[in-house]
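Peer 1: structure, please.
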Amino acid sequence: MKTAFQLSLHFSLLLLVSCYGGDGYDPLQNALKIQRSRRSALNHANNEAHSAEHSTSPVYIGPQDGLKVDDKISSLPGQPAGTNFDQYSGYVTVDPNHGRALFYYLAESPVNSSTNPLVLWLNGGPGCSSFGNGAMMELGPFRVNADNTTLSHNKYAWNKFANVLFLESPAGVGFSYSNTSSDYTTDDVQTAKDSYTFLINWLERFPEYKTRDFYITGESYAGHYVPQLAQLVLQNNKITNQTVINLKGIAIGNPYVDYEAEKTGMFDYFWTHAIISDQIHEGIISNCNFTEGAPKTDACKDYQYQAYTALSNIFPYDIYTPLCSPFSNSTPSISGFDPCTDSYTQGYLNTPVVQQSLHAKPVQWTSCNDFILFNWKDMPFTVLPVIQDLMASGIRVWIYSGDTDGSVSVTTSRYAINKLQTSVKTQWYPWMYQGEVGGYVVGYENLTFVTVRGAGHFVPSYQPGRALAVFTSFLEGKLPTNH
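Peer 2: Just a heads-up that it's a prediction; the model follows:
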């Protein structure tokens, strides 16, 4: 325990304190810049190599007896009256030799928890917290109030319809840790392996979920995590004698899945939303080639620099939201989301009594770990082949996009889907929520694409009601209603 604490404390000194929802902070674009600069020097693993490495990996299974009881949360500090569901949190060891353990938080359903499906949620980054961001700011049962010490109910929480499991992955993110510092330099392959090992062990701890319908969801760089983990689950369901995970589908929000689609879509979005000039846009079109292996040119870098300069201090994850200002009372965005929520969450999760109630090791909790981001070893140029495999497997595959996200835009998602070259089954139409257009939907062969009107990158934060409507439609396997 002492060693783990010392290493966790040591590692916390390496962190740059960054908030996923912080003004001007865009971990994904930072990661892509780093990867682009390294790309010529890296030997990138292709999809087949990832699959081969996955399929031969032994899975550690540790003793889980009694740990579920230890993980039950009696009450979170400041939680509101009327909390009527069970909560659990704690660590699952995924590598005992390295002392690597992943932190989770489970919010069970207040009604029908014994029959509702199990849904795993993953935030991206890479290096950002699924608990602090996903649970406390987006789709979890609580939101942190402006006093940093009390919680309020999220009436649009996803655990109303599913038992939702939030996983901090990889080690070094949020409360997850390793006693081996080299583990904090990691990549997509290791992250998928560890997440799968976590699931197998967690299901031993919570055996009542072994036969339950299971879904994997997430956003942003989880556009890599979710499909890769789903592919690994399906592979290992066939080739191991371990627990067969009853995977029914995946849903990824504003996902980064393809580099070329991401960069082209982002700059096209900037132009069509009056952020960059015709001249800058034309300069990018004429001088930039975002395909894999294409040479970088000084002209392309210059025009991209001009585009980011033009963006100025607009929050890239929601181009219409106000910034959090320390000099005035927080001003909700047009969607009603408080832009200072990330700072409230940071304050709450760094309170010792909160960490104790979560059974977490005492650390300096941060929304995102920039050490992990800056030292990410490798990321595939595209995961579209993985998504194609999942589409062919017969599981449910949904992509949803908030349409005010400038970083991983709705345009990016449409360009990526076009590359899949799948046929349309249900033509594009507006879906309705409370008498208004909630967004638009198109049903493809083995794929559904949904937009969420007025939502930024963190769809459940900005449009919680519409996000919940999309989520329930996904669980039911039905397209959102048009009336």
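Peer 1: for the rest of this, base every contact and every neighbour count on C-alpha atoms.
Peer 2: Fine.
Peer 1: next, the contact list for the most centrally placed residue in the chain, please.
Peer 2: When C-alpha atoms, centre = their mean is applied to the chain, the residue found nearest the centroid is Asn123 (2.2 Å). Asn123 is in contact with 129-130, 133-134, 218-222, counting by C-alpha atoms under 8 Å, 6 or more residues apart in numbering.
Peer 1: nearest to Ser178, of those?
Peer 2: Ranked by distance to Ser178 (C-alpha to C-alpha), the contacts of Asn123 are led by Ser129 at 15.6 Å.
Peer 1: could you pull up the residues touching that closest one?
Peer 2: Neighbour list for Ser129: 123, 168-169, 173-174, 366-368 [criterion: C-alpha under 8 Å, 6+ apart].
Peer 1: compare with the first, here's sequence two:
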Amino acid sequence: MTFSSSICTSAKFWAWQASFLLLLTNNGASQSIIKNLPGFSGDLPFKLETGYVSVGKFDELQMFYYFIESERSPENDPLLLWITGGPRCSSFYGLVYEIGPISFQFGDLNKDPLTLVTNPYAWTKLANIIFLDAPAGTGFSYSTTLEGYISSDTLHATRAYEFLKRWLVTHPQFLANPLYISGDSFSGKIVPIIVQHITDDIEAGTEPPLNLKGYIIGNPATNTKGDVNSRIEYAHRMALISDRIYESTTRNCKGEYVDVDPNNQLCLNSLQAFQECTGRLDSEHILAPLCPRANDYDELTVLEMNWNWKAGISLPVEDTLKDFPSSLQLCREDRIRYSVVWANDINVRKALNIREGTKGEWAKCNRTTPYTFDIPSSLEYHRNLSKKSLRALVYSGDHDMAIPYISTLAWIESLNLTLEDDWKPWFSDDQVAGYTIYYSNKEYNLTYATIKGGGHTAPEYNPKECFDMFNRWLGHSPI
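Peer 2: Coordinates of the predicted model:
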């Protein structure tokens, strides 16, 4: 596996700088309590810790994290490890746009000062949460060797678990807290692997035993082909394509929309019709405006491009977006700019105690380091975990076409669990907030919930509803 020459030179320089700094400081792990942050007025009303934990055979991976203690009862409330998807997207996204205690006050970034405000629906009101930048090269995490930047699904999960064990060594007061591994999007493949590692170690009697209780995944990538194939049915259910287009597509492609026979012209024609109907929609929230992509990416974009390349279809991205105004207020890309500007401010890096010289430009997602997608499906991990004494919460924003609720519900049904409580609405402020279904298998139970009107990262679009869902589930109450 090779880098381009420019990437290789840059990575070698960062690795050399990081090694030099570690030799000088002789400190492979660190932690700091942060009381103030640029953009936030006054002292932070919650306890924020940032730091690095050394991972790897030679401690070459320096994994950066944000840890926020529960605002309710840190000593009793659960501990969550949060992995943002991508892969290689910073956990800061989950912290500031989804479930963390602060968020940006959006306005005109060109005129107004960048301001942080509190999030009234933060999950940290109920739980202690570690937001981990992983793998190395993501966010503020880095490696002291070039090889340390090479990762894969299995390596990502293994190193995240190693991080967790080492973090708990320096935070033994949280060993007894109920532990949940959590995340959304592509971390739907990573979280079950981490949980499997933990259960294996618990059964082997590895010390210290972690108090694992379960896992939480939102709009989770699970079975790559199944997730993508389900978009046709989803588009039909949401009236994005007609009955005729749906019927011709399913007939001509025979349910296979990923590995399409390039000689099957009827299938290609049907997929072209599908693309014409959906190509100018934001696949991660079909009600959101379509905006130009930022200089960022996540694995869902890669999957979409790969899918359409195999099918011989051209995505209307650059050419068809050039007439869209860049100042659309609801553009996700505009909101992402806030975090890019903030995280690249030298005063912010000083406040967070980022090690000087270890990181170049911060980006929401890292596009430069090698990554191998070696787990095409995490379904077998879920199947194994369904035989353990665990709780699982799986949720889907129902307006996400990137990973439609259809595919998530399909793999859950394939586990052949006992249906305890069938599909019914759940409520927030006496309004229908989505629909839920409850399964069990002896000591294992799984709650599935849709978030009405939610997108790919549901708490970003429906913060109160997702907070209510999380609160009830943590309390072992019906959602």
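Peer 1: quick one, which of the contacts of Ser129 of the first structure are buried?
Peer 2: Among those, the ones that count as buried by 16 or more other C-alpha atoms under 10 Å are 123, 168-169, 173-174, 366-368.
Peer 1: which among those gets closest to Phe85 of the first structure?
Peer 2: The closest of these, once distances to Phe85 of the first structure are taken by C-alpha to C-alpha, is Glu168, at 21.4 Å.
Peer 1: isn't that closest one right up against Phe103?
Peer 2: Yes - applying C-alpha atoms under 8 Å as the test, Glu168 of the first structure and Phe103 come out as touching, 5.4 Å apart.
Peer 1: between the two, what contacts are shared?
Peer 2: 174-176.
Peer 1: save those residues as CSV, and put in secondary structure and distance to Val353 of the first structure too.
Peer 2: Shown next, in CSV, are these (DSSP: H, G, I helix; E, B strand; the rest coil; distance: C-alpha to C-alpha, whole Å):
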residue, secondary structure, distance to Val353 of the first structure
Gly174, coil, 16
Phe175, coil, 15
Ser176, coil, 18
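Peer 1: which of the residues you listed lies closest to Ser413 of the first structure?
Peer 2: Nearest to Ser413 of the first structure among those: Gly174, at 27.8 Å, using C-alpha to C-alpha.
Peer 1: pretty sure the closest one sits against Phe131.
Peer 2: Yes - Gly174 of the first structure lies in contact with Phe131 (C-alpha under 8 Å); the separation is 7.4 Å.
Peer 1: who touches both of the two?
Peer 2: Glu168.
Peer 1: equivalent range in the first structure for stretch 424-432 of the second structure?
Peer 2: With TM-score structural alignment applied, stretch 424-432 of the second structure matches the range 429-437 in the first structure.
Peer 1: rewinding a little: aligned to the residue nearest to the centre of the first structure, what sits in the second structure?
Peer 2: Aligned partner of Asn123 of the first structure by TM-score structural alignment: Thr84.
Peer 1: and that match, how far from Thr138 of the second structure?
Peer 2: According to C-alpha to C-alpha, to the nearest Å, Thr84 of the second structure and Thr138 of the second structure sit 10 Å apart.
Peer 1: tell me how far the closest residue in space to Pro339 of the first structure that isn't next to it in sequence lies from Thr331 of the first structure.
Peer 2: Excluding the flanking residues, the one nearest Pro339 of the first structure by C-alpha to C-alpha, 6 or more residues apart in numbering is Cys324, at 5.1 Å. From Cys324 of the first structure across to Thr331 of the first structure, the span is 8 Å (C-alpha to C-alpha).
Peer 1: between the two, who's got more neighbours?
Peer 2: Cys324 (22 against 16; other C-alpha atoms under 10 Å).
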